[in-house]
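Asks: Can you look at this prediction? I've put the sequence above it.
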Amino acid sequence: MRRVLIFGDDDRSVLAAVRSLGRAGIAVHLAPFNWESPTTQSRYVSAVHRLPRYSDNPIVWLDELRHLLDQQQFDLLLPCCERSMLPLDQNRDRFADQTIALPAHDTLTILNDKQRTRDLCARLGVPTASGRPVREDDNAQSLVAELGLPLLIKQTQSYRLANLTSRNGVVQVNTADEVEAFLAAVPTREGLLVEHYFDGDGLGLSVLAKDGVISQAFQHRRLGETGTEGGSSLRISEAIDPRLRAAASAISAATGLNGVAMVEFRQDRTGNFILIEVNARLWGSLPLAVASGVDFPLYLFEQYVEGRTRPQVDYRVGLRGRNFLRDLHAIAMTFRTGPGHWSQALQRLAGFAMQPASWALGRERSDTFVRHDLGPALAQLRMAPRIAENRAHRRAEPDLERRNQGKSG
């Protein structure tokens, strides 16, 4: 029986991959970061391997993983986020005997760095937001005069190998005073990128490519976002915009992409768009792509293990996908913004309450609630009070302190 070792535990991308490959008759072994993750409760998980954290001791992590791979044969290693991708990329020589679904090092060097991605887009003619790296001589007045308001300030890399336990977040600043406060609070400006906020809908063009040529593409639009970092709790599948496809194709060709990626865009009301970033890994809205008919995890396995490339498949347009707990949290946060947003919050709450009817009518799918695999959803519900408590604790932290720690606020 074929085997895959999946690194991660996210209840969106990882769970979708577990279910996809498990349904295909592949034995799925999981190496989670959170050993209590609801994803571990999936009926399609054959075994859970409790590897130590790389950040705690890289040598121990390498030795434990090497020992596991020497004891068990896997057809594919599938890292699902930077916390496993970066260590595997850094230590490719230790795993040269393994097939790893990981783009080339040179590809990751570009796509994992937002400024290098911006530089590539400039050469290719792909539009991006007005912005640049933050300089030591920058101040609030100069940045506002140059780029306007609001501004987004972010690290060029979401994760760094030296600290994989903390994700570098995105800060939106709306006034010159907020810009000044942020610049005064950060310990260093090295690696900081500032961009003008581009108002519009979040779009994602997800792709699978081989030698830089896209074989599968899928597009979705975000209907509900969870913060300035662009994560979504509610999305809808839609037909591919040829302009976005052309931009993604140019980037894939220029980087020689082998594997999956989600190319993130924003589009305003006039139809103008910009590229936000490229995530060269499985992405949060993956359950919607699979439910719509584009089984990226299986096609990725086939490409790496069997050398098979499928022609573009047709997929369903107009299907919604929702993450239960993330959407509930997003609605609660909308209520907290004040009475001016209550109408929007009530509208979203009504849609949230109609989920069972939407499931029955085939208009919507849940990331976690799936009839043939209820374990993760039930575990998620049991953990909901603890998750809410953790989020309440984070909200109680000073805003700039929370953001500078890299936590999603």
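Replies: Received the coordinates, thanks. Keep in mind that what you see is a predicted model, and the values were worked out from it rather than measured.
Asks: From here on, just use CA atoms for contacts and neighbour counts.
Replies: Fine.
Asks: can you give me the helices in the stretch 251-400 of the chain?
Replies: All helices of the stretch 251-400 of the chain, identified by DSSP state H, counting those that start in this stretch, fall at 286-292, 296-301, 324-336, 342-353, 355-360, 375-396, 399-404.
Asks: buried sites along the last one?
Replies: What that stands for is helix 399-404. Leu400, Arg402, Arg403, Asn404 (16 or more other CA atoms under 10 Å).
Asks: Surely the second one and Arg394 touch.
Replies: Yes: Arg402 sits in contact with Arg394 when judged by CA atoms under 8 Å, with a separation of 7.1 Å.
Asks: Pasting the second one now:
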Amino acid sequence: MADSAQLRNPLRVLVSEGNSTSAREAITILGLSGHLIEVCDPSPYCLARFSRFVRKFHRCPGLRDDPVGFLGFIERLLTARHFDVLLPIHEQGLLFARVQQRLEVRVGLALPSFASYRTAHSKAGFSRLLDQFGLPQPDTQIVKFADELRDAVRFPSVVKTSVGTASRGIWFVRNQADLESALQDLSANGAFADEVLVQGLVAGTTEKAQAVFCRGKLIGFHAYRQIAAGAGGGEAIKQSVSRPQVRAHLATIGEKLAWHGALSVDYILPDDSATPLLIDCNPRLVEPMSAYLAGIDLAGLLLQVSQGEMPAPLSESRAGVRTHLAMQALLGCASRGGTRGDLTRECWRLLIGGGPYAESAEELTPVRLDWISAVPLALTAICLLVAPKLVVTLARKGWGEHLLDLRSIRLIESENFR
């Protein structure tokens, strides 16, 4: 476990959403460090409600459906109550970067320019950035029409919408039937109003890395490998790894974009090559508990940067530290067709720390540290044991109103946005 990034006094932190796994993990880390945490979210039953570390919950408009209303709520809250740091733990960062100057006079905030944020947030923008800097990625084409996509696809491929997170907007196209299904979904969702990416499907291992930057300088880095998948391709079991080459790539990206704050990437280590291929970018911290348990407190480091400090770069996190998310493990078991018996066995392994969970620490619902986190974990287990097919409904609860869509992005980008 990391030695928490120590500031002179506990800070009052406003976390801008409470339903993502990333927010839930950041709350645990900051709470263990003694900071005073308040959370905004449209859902009264979001994950953050089930934490002893949350001092106060504020129900707010949804970012996706009402970005203007959400921003107004945040600004009124900052006026009414004192906060030292506003933490854009998810896609709220795009909105906050758009009005950064207004917010920075009221609260500590670590974000790059809006142009840099938008480049990293867009899959097409990130791909062009990699080309510009000569950084490795799979063979990629960017298209805007269905006919262009048909011409670009070479089986097997991955098709991605330019906007999408939490594993949304991704299709694996291995044959003509997959292509037709993807085209039907893309057309139905209006994806061709924006850009669509076609990438060669690379056989290999998917890993993720995350970093914190201060004025373009990388000051904290952590990487991990997926050991077992949960629902929707998210991680159920992870193991920390040492990836100096990926660290160098991230440092280059951060320097060129003058990045300030948190930045994460996904990449593939191909079976036939030692060169990691960058495949996605998230302008935020993604599930920072893995780094914390491997000895590096990225969430605490982000608070220091938000306060205007210039921390010294942290040493590398420990490789080989295994962690898991019990809720994701259960959802993953059910999504792969697991029966009640399979789920019962998975619950038992999680309870006793057996099988793949041996010498692994819980990230998302650390009951020993935060007993209230047992509530969403127990409810997930009960629902799946009663009806394993509920996995689809439960997994979609993570795709909430805290996520942006093309309409809300266009509104935030518009010249007259206030």
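Replies: Arrived safely. Bear in mind the structure is a predicted one, so any value in this text is a computation, not a measurement.
Asks: circling back: deepest of the helices of the stretch 251-400 of the first structure, which one?
Replies: helix 286-292 (a mean of 24; mean count of other CA atoms under 10 Å).
Asks: Quick one: the strands in the stretch 51-200 of the second structure, in order.
Replies: Listed in chain order, the strands of the stretch 51-200 of the second structure (DSSP state E, counting those that start in this stretch) span 54-59, 85-87, 140-143, 157-161, 170-173, 196-200.
Asks: Of these, which stretch is the most buried?
Replies: It is strand 85-87: most buried of the strands of the stretch 51-200 of the second structure by mean count of other CA under 10 Å, with a mean of 26.
Asks: okay, it sits on what stretch of the first structure?
Replies: Mapping strand 85-87 of the second structure onto the first structure (TM-score structural alignment) gives residues 76-78.
Asks: any idea how far the matching stretch is from the chain center?
Replies: Centre-to-centre, stretch 76-78 of the first structure and its host chain are 18 Å apart (CA atoms, centre = their mean, to the nearest Å).
Asks: average offset between it and the second structure?
Replies: Once fitted to the second structure, stretch 76-78 of the first structure is off its aligned match by 0.3 Å on average (mean CA distance after the TM-score superposition for the first structure).
Asks: circling back: can you lay out the helices of the stretch 251-400 of the first structure as CSV showing distance to Leu88 of the first structure?
Replies: Converted to CSV, the helices of the stretch 251-400 of the first structure look like this (distance: least, CA to CA, whole Å):
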stretch, distance to Leu88 of the first structure
helix 286-292, 22
helix 296-301, 18
helix 324-336, 29
helix 342-353, 39
helix 355-360, 39
helix 375-396, 27
helix 399-404, 27
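Asks: between these, which one is nearest to Gly256 of the first structure?
Replies: Closest to Gly256 of the first structure of these is helix 296-301 (CA to CA; 15.8 Å).
Asks: Onto which residues of the second structure does the closest one map?
Replies: Residue span in the second structure matched to helix 296-301 of the first structure, by TM-score structural alignment: 298-303.
Asks: How about residues contacting the matching stretch?
Replies: In this structure, residues lying in contact with stretch 298-303 of the second structure by CA atoms under 8 Å, 6 or more residues apart in numbering are 4-6, 26, 29-30, 85, 110, 211-212, 220-221, 261-262, 285, 288, 291-292, 311.
Asks: before we move on, back to that, what's the closest of the helices of the stretch 251-400 of the first structure to Tyr315 of the first structure?
Replies: helix 286-292 (5.4 Å).
Asks: from the middle of its chain, how far away would that closest one be?
Replies: 14 Å.
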